[in-house]
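> Take a look and give me a structure for this.
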Amino acid sequence: MLTHLQQSEDLPPTFTIAPLSRDHAAAIFFNWSISEHWNPTAQGDDLNEVYFPLDAGAFFAGMTISPTTGETKIVSILSGVRYDAEQAWVGFYVVDPAQRGRGYGLKTFQHVLNKHLGNDSARTSIGLDGVMAQVSNYRKSGFTNVAWQNERRHGDLVQLVEVQEAALADKIRSGGVSGLRDLAAVDGAQLAAMEVQYSGLKRPEFVRRWVQFHSGVQETKHRFGTAVLAEDGKVLGFGCIRPAQTSYRIGPIYASSPEVAKQILVKMAIDVVETEKRHPMGVPLEVDIDMPNTNKHAVELFDGLGWKDTFPSLRMWKGPVPEHDVNGVFGITTLEVG
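A predicted model of the protein is given here:
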């Protein structure tokens, strides 16, 4: 006859899913992103300052509970950030490598879709940027509509401003490029409208927080935001750059033309390189940007710089693909939240 202890040891652990608190979510999601080599933003500041405040109940963990000891262990994570009644985004999908193949990830995924986001594809567009190895699984979960394929282009910031685009960099430094502005000084409504136009994402509160995140911290955090304005004050394009673990990350670059996109790119590179000289942070002066390969102008821009594709992903939607003009997207904002 089995003892009670032996019977308990034979029982599988209980599995439960719950949202995490802000501090817990920031630490877990940041550290797991590092373990997956996703090159997240330095110190996970974007999680703390932008992502979590948008939807405080959006960061979930799947946990096992031991029937013998009661020990709780996180085995899966996933975020489901809702922007409004019509749009949401799924990201940070990770399962503990030692726990894969047991269905924990799928249960977490289904919980976030069905319980948190509502999963009403008739009226809600739920997006994600899926790694290619998981595309077939996402399709099985209803993510059957594709907007575009991303390519992660990798470059060198010093080479960009001192060799590849040295003439443009000198012109920018001397004030010869009109319309360049610090992003914090630009009308936020125009920025949000530009994101809707080009990517289809309707999230003015996110844009406001993203601009704030990249403003007023240039010397201490090495985050920068740049815009190009026409003479009448219309925004022609804008971009942001921030330090990550192994490089800088750019996102987004929205621009009305390749020339505007290049001006934004070079201006942000100048800001980073010169600030690093004054106040070294130690992050390698390299850069990653995820761009849609259906924008031929973006492809030509980064091909011309010799920036290679190092990581593909697919922008997929469950429900209608929001109307957008991909030709203005030279870099998406972030894989984690769209």
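
> C-alpha only now, for contacts and for neighbours.
OK.

> In three-state terms, label residue 128 for me.
strand (DSSP: H, G, I helix; E, B strand; the rest coil).

> what do you get for residue 276?
Residue 276 - assigned by three-state DSSP - is helix.

> Tell me, how many residues neighbour it?
17 (other CA atoms under 10 Å).

> quick one: it from residue 87, how far?
38 Å (CA to CA, to the nearest Å).

> would you say residue 30 is within a helix?
Yes - counting by three-state DSSP, residue 30 is found in a helix.

> Please give the structure of this sequence too, so both can be compared:
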Amino acid sequence: MEYQIKTADLDEIRIMLEWARIEGWNPGLDDASTFQKADPSGFFIGYLNGAPVAAISNVRYSSEFSFLGLYIVKPEFRGLGLGYKIWQHALNYSAGAARGLDGVVEQQANYVKSGFKLEQRNIRYSLTKNAIRNYNDTNLKMVDLLNLQIVLTYDADFFPAKRDKFLTAWLLAPHAKSLAYLVNNEIQGYGVIRKCSNGYKIGPLFADKQEVAMALFQGLCSSVAQNQSIFLDIPESNLKAKELVDHFKMDSIFETARMYTQPIGDISMSRTYGITSFELG
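Coordinates of the predicted model:
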């Protein structure tokens, strides 16, 4: 039995995301290319006797912080220790850095063994049929190259490390729409909606006030096809985000355990109405 772990290229990242789709994680249509922009060396795939069987990502945003995701072993190869080996390979990639992940709840105890501690629950909500259309607010502006830097600067309050390369690709992806809430050219929030295997996901959704988050949510929903499912992942700790999903009668369908190996400081969870992604933080 020959098991080889290598850095995944773009085609192999697409394989990883196809596995994620099969697992029900509903990746975005542009996720392979945008994820790779975050850290081209941070995606790993395991081959057993020449066939891909396991995968993981550990995106190193800086020497101080990385985020793990896409940890998958094909079902027929589980229980052979292949997952543990690729997990250790990924951890070694960011040795010395604080690490984060969004793990399924049933695996939380295993992550604790690797030094992760629970920070909070993130909960996915679904709007089964998007009926929001023709929403208009003059403060909502499409994110483009002219206002991109304003958004990148604002984002720094919400993440443990700079992520400009990834975020630029995320904001301008072909199957995404990005809106900023600007008052006299001062930003008060922004959000992204992207086409996924099933419906659309909103993320991130960051806003200084709940009414700004509500405006962004409605603007994003009205910018895409009607009668499609809309998904939003909120931090349980933000009660105003819970009020937003309740207002639109969204249903809770899934949750993860956000965990870190070290304290990561204030990242404005009270202004986080939707996290960017379970895979990259």
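
> in the stretch 101-250 of structure 1, which spans are strands?
125-131, 145-156, 180-182, 224-229, 235-243, 248-255 (DSSP state E, counting those that start in this stretch).

> got the ones you listed as CSV, with distance to residue 290 of structure 1 columns?
CSV is the format used below for the strands of the stretch 101-250 of structure 1 (distance: least, CA to CA, whole Å):
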stretch, distance to residue 290 of structure 1
strand 125-131, 10
strand 145-156, 4
strand 180-182, 22
strand 224-229, 17
strand 235-243, 12
strand 248-255, 8
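
> got CSV for these, with mean neighbour count and distance to residue 331 of structure 1 too?
Listed next are the strands of the stretch 101-250 of structure 1 as CSV, based on neighbours: other CA atoms under 10 Å; distance: least, CA to CA, whole Å:
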stretch, mean neighbour count, distance to residue 331 of structure 1
strand 125-131, 24, 13
strand 145-156, 20, 9
strand 180-182, 18, 18
strand 224-229, 26, 14
strand 235-243, 25, 8
strand 248-255, 26, 5
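
> My read is that residue 195 of structure 2 contacts residue 29, right?
Yes - at 6.0 Å, residue 195 of structure 2 counts as touching residue 29 under the criterion of CA atoms under 8 Å.

> Quickly list what's touching both of those two.
The contact sets of residue 195 of structure 2 and residue 29 overlap at residue 175 (CA atoms under 8 Å, 6 or more residues apart in numbering).

> now residue 253 of structure 1: how far from residue 7 of structure 1?
Noted for residue 253 of structure 1: a distance of 58 Å to residue 7 of structure 1, by CA to CA.

> again, but for residue 111 of structure 1
Remark: distance between residue 111 of structure 1 and residue 7 of structure 1 (CA to CA) = 30 Å.

> buried residues in stretch 302-313 of structure 1?
302, 305, 307, 309, 312-313 (16 or more other CA atoms under 10 Å).

> Also stretch 181-190 of structure 1?
Buried residues in stretch 181-190 of structure 1 (16+ other CA under 10 Å): 181-184, 186, 188, 190.

> Take those and write them to CSV, including distance to residue 296 of structure 1.
As requested, the buried residues of stretch 181-190 of structure 1 are exported to CSV (distance: CA to CA, whole Å):
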residue, distance to residue 296 of structure 1
181, 26
182, 28
183, 26
184, 30
186, 28
188, 28
190, 25
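
> Could you single out the nearest of the residues you listed to residue 331 of structure 1?
Nearest to residue 331 of structure 1 among these is residue 183, at 16.3 Å by CA to CA.

> Alignment lookup: the closest one to structure 2.
Aligned by TM-score structural alignment, residue 183 of structure 1 pairs with residue 143 of structure 2.

> ok, its match to residue 151 of structure 2 distance?
Here the criterion is CA to CA. By it, residue 143 of structure 2 lies 8 Å from residue 151 of structure 2.

> Name the residues contacting each of those two.
Taking CA under 8 Å, 6+ apart as the criterion, residue 143 of structure 2 and residue 151 both touch residue 180.

> Please report the distance of the equivalent of residue 133 of structure 1 over in structure 2 from residue 233 of structure 2.
Matched by TM-score structural alignment, residue 133 of structure 1 corresponds to residue 106 in structure 2. Plainly put, residue 106 of structure 2 is 18 Å away from residue 233 of structure 2 if you go by CA to CA.
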